[in-house]
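Participant: What follows is a predicted protein model with its sequence.
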Amino acid sequence: MLDLAAPTAADPARGTRSRRAGRHATRRAHAAREEPAVRPRLAVLIPAHDEEDRIAAAIEGLWKQARRPDLIVVVADNCTDGTADIAAAHGAQVFHTQGNTHKKAGALNQAIAWILPHMDDRDLLLVQDADTVLDPCFTETAEGTFNRRVGAVGGVFYGEDGGGLLGLLQRMEFHRYAWELERTGGKAQVLTGTGTMFQARVLREVRAARRSGLIGGGTGYYSLASLTEDDEMTKAVKTLGYRTMSPAGCAVTTEVMPTLPKLWHQRLRWQRGALENLRDYGWTKVTARYFVQQFLMGFGALSFLVYLTFMVTSITFYGWPGLSPFWTSIGLIFVLEKTVSVRRAGPVAVLVAVLMIPEMLYDLFQHAIYFTSLWGLLRRTEEKWVAT
């Protein structure tokens, strides 16, 4: 620590020595600032339960990153297939969970508790789903996004090919979400489980906050009480005062649900989990916007159902009412927005958006999920986790 006290006139030699020492200290400080900072280490955790068909692609995607991880760990959770052997063959270390009954959150809590003591506060930990492949620029972009205010960086997810019309509708939905993220400067509403990078110190703060009672969810890192641990983690990180980001360079490709029953169970878990997280957190500075979003979602769904009922009833009893210039123009603006927002998904997606009917049916499906989730929450029925 430098002594900045001014020298006294009674000792001019001391003053000369002090000024010379000060100049040397200044030069050393400038040199220290010019030296490149030591790069934080990057570790990756991939929770996996019987993922032998996909784990190799996930690991290879990580090795192809512009910023290669220092360590890849596959968290083999109650696996009964060849996931662990395939992971080891592709250069990953395998961590086997012990007695875990809490699905993904429990597996991650065990793995994080094992690896975090070996990491410095500024080191980075990436959590990635086993059915996901990251864009080659993901880790480099995410690392460059961190600053003192950003506590976690999540991916921008896109759907993989396949799945017929249902798969296409999901890809269109994901493209719209990516478009909205881009328009808002990459501010993440949810830290997606497909791929999210944390600073080690933030995870330590999350656990400390849970143990102190500032936030709920148990005493670990991820909440064991939530159906959607990623949504809950987003609120936990924000509650601690950090920002969450999803920059465009952090693209990930994940699976789409091939059938309506699978999509129903997936989205029902997402929606019910989001509502339960809001109930548990209550109205706060962080959750206020999420409450408003849920209200607007419900209001929009209800308005759409009322409009359809009115149109069907009107046409049934009075015939086709004709075209109103005002409402036709409003409808054209709506179609234009729907079309522009999926233009990057390809010409087929644009055509489906223009046709409107497929997406209207898809919206009705989503609305049914919303009201089913809300009714289950009000009745306090238990929503069981269903593998998709």
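Facilitator: Perfect, I can see it now.

Participant: CA atoms for contacts and neighbours, from now on please.
Facilitator: OK.

Participant: packing partners for the helix or strand hosting Thr309?
Facilitator: Secondary structure from DSSP states H and E places Thr309 in helix 288-318. Packed against helix 288-318 by the contact rule (3 or more Cα pairs under 8 Å, 6 or more residues apart in numbering; DSSP states H and E) you find helix 357-379.

Participant: let's bring in a second model and compare:
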Amino acid sequence: MSAVMVADERAAARAPAVGPAARRSRVIVLIPARNEELGIVAAMESVEAQTRKPDRRIVISDNSTDGTVERARSRPGWEVWETVGNRGRKGGALNQAWAILEPTLSDADFVLTMDADTILDPHFIENARLKYLQEESNGLLLGGVCANFSGLPLNTALGALQMMEYARATKINRSRRGTAPVLAGAATMLSVQALRSVYRERGHLYEPVLTEDYELSLVLRAHGYVTLAPSACRARTDLMPTMSALWAQRLRWYRGAFEALRAHGFEPGIRSDIAWLAFSLWAAASRWLFLIALAATAITVGHMTFSPWLLLLFALASLLRVIQVSELGWKYMVLAGLMVEELYYALFLEAVLWRSFYLACTQRSAHW
């Protein structure tokens, strides 16, 4: 363990090694955290409040220099591990923890990874386990169950737009019958059996890439596992407070997705992701081309005449957007119906998307 992690050795020793034949599934919670003293206790409390209590609860402090370790150790029933020589950030911390845990786990067990700024719904573990049992009885090979996310309170226009974006993502997951392309690292319960299929192939779980959770999701799907985000599994997470922070977050997400897909190519199980990203790029380009065409028409002709049918199309689009955010309340429905602020928000995200595509195509793969 010298080159892996400093852990609570007594707690690790208490965990018995169990064989694959054992069918009583256990749930081990892992919270990687780096300088998260402000939010770590709230995340831990959401785990403690679960209706189905986890069997082990572990905070993995990754090179923290604030009070993260002290605050985590103040909560009874938790183990606190500290990484050693980790340069892979979150994925590297989870790799070190997995190297310690893997010999003690059964294929029937689950590992729940969550960010230190995530608040789980009290029924998350209970509902995720139930989903595994249901799909197992149906003969489905289920690799992971991810949360549907909403945002923690941020009383700004930018916060409202992000809340609406998350609400629409939840609607899309429902329309896919819960199928999710990515098992978001913010809160996902993973099958140990599925994780072992990856670990045995490449000797570690997470690659040191920008979006380690998406890359792992691709590998699991290439191995034949299904990834889900059931509507009953919910969590809340921090929203980006500024446009610059949102730009940095989405640049990492989008660029990481492009680079992960480029690395895996046309492997079975992930080709639909390539098609979806290609469609997203085309949709983003078409919106900009439409605006350029409007501007060119106004300049060259001097005026524009809108067909009533076009106004009807806008009205139907507005109605659809209102329905998608109806669960958030009437204020969000009004904002969605006006479509003005969301148009600027969409243009912003599309600019990030194209910037990410450019960087992924013209520069070496970005690592942590």
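Facilitator: Cool, the structure landed. For clarity, every value in this text was computed on a predicted model and none was experimentally measured.

Participant: helix or strand right after the helix holding Thr309 of the first structure?
Facilitator: Under the assignment DSSP H and E, the closest C-terminal helix or strand after helix 288-318 of the first structure is helix 325-340.

Participant: Please give the centre-to-centre distance between that next one and its chain.
Facilitator: Distance of helix 325-340 of the first structure from its chain centroid, counting by Cα atoms, centre = their mean, to the nearest Å, is 31 Å.

Participant: Identify the residues contacting it?
Facilitator: The contact list for helix 325-340 of the first structure, computed with Cα atoms under 8 Å, 6 or more residues apart in numbering, reads 350, 353-354, 356.

Participant: swap in stretch 210-217 of the second structure?
Facilitator: Outside stretch 210-217 of the second structure, the residues within contact range by Cα under 8 Å, 6+ apart are 91, 181-185, 205-207, 209, 227, 252-253, 255-257, 260, 366-368.

Participant: from those residues, which ones fall inside helices?
Facilitator: 91, 252-253, 255-257, 260 (DSSP state H).

Participant: Most widely separated two among the residues you listed?
Facilitator: Spatial extent of these (Cα to Cα) is set by the pair Gly91 and Arg255 at 16.9 Å.

Participant: What's Cys146 of the second structure aligned with over in the first structure?
Facilitator: By TM-score structural alignment, Cys146 of the second structure lines up with Gly154 in the first structure.

Participant: How about the secondary structure of the spatially closest residue to its match that is not a sequence neighbour?
Facilitator: Nearest non-adjacent residue to Gly154 of the first structure, counting by Cα to Cα, 6 or more residues apart in numbering: Thr196, 4.1 Å away. Secondary structure for Thr196 of the first structure, judged by DSSP: H, G, I helix; E, B strand; the rest coil, is strand.

Participant: I'd like the distance between the aligned residue in the second structure for Thr196 of the first structure and Ser46 of the second structure.
Facilitator: Aligned by TM-score structural alignment, Thr196 of the first structure pairs with Thr188 of the second structure. Going from Thr188 of the second structure to Ser46 of the second structure by Cα to Cα, to the nearest Å gives 14 Å.

Participant: The two: who's more crowded?
Facilitator: Neighbours per residue (other Cα atoms under 10 Å) separate Thr188 of the second structure from Ser46, with Thr188 holding more: 30 against 17.
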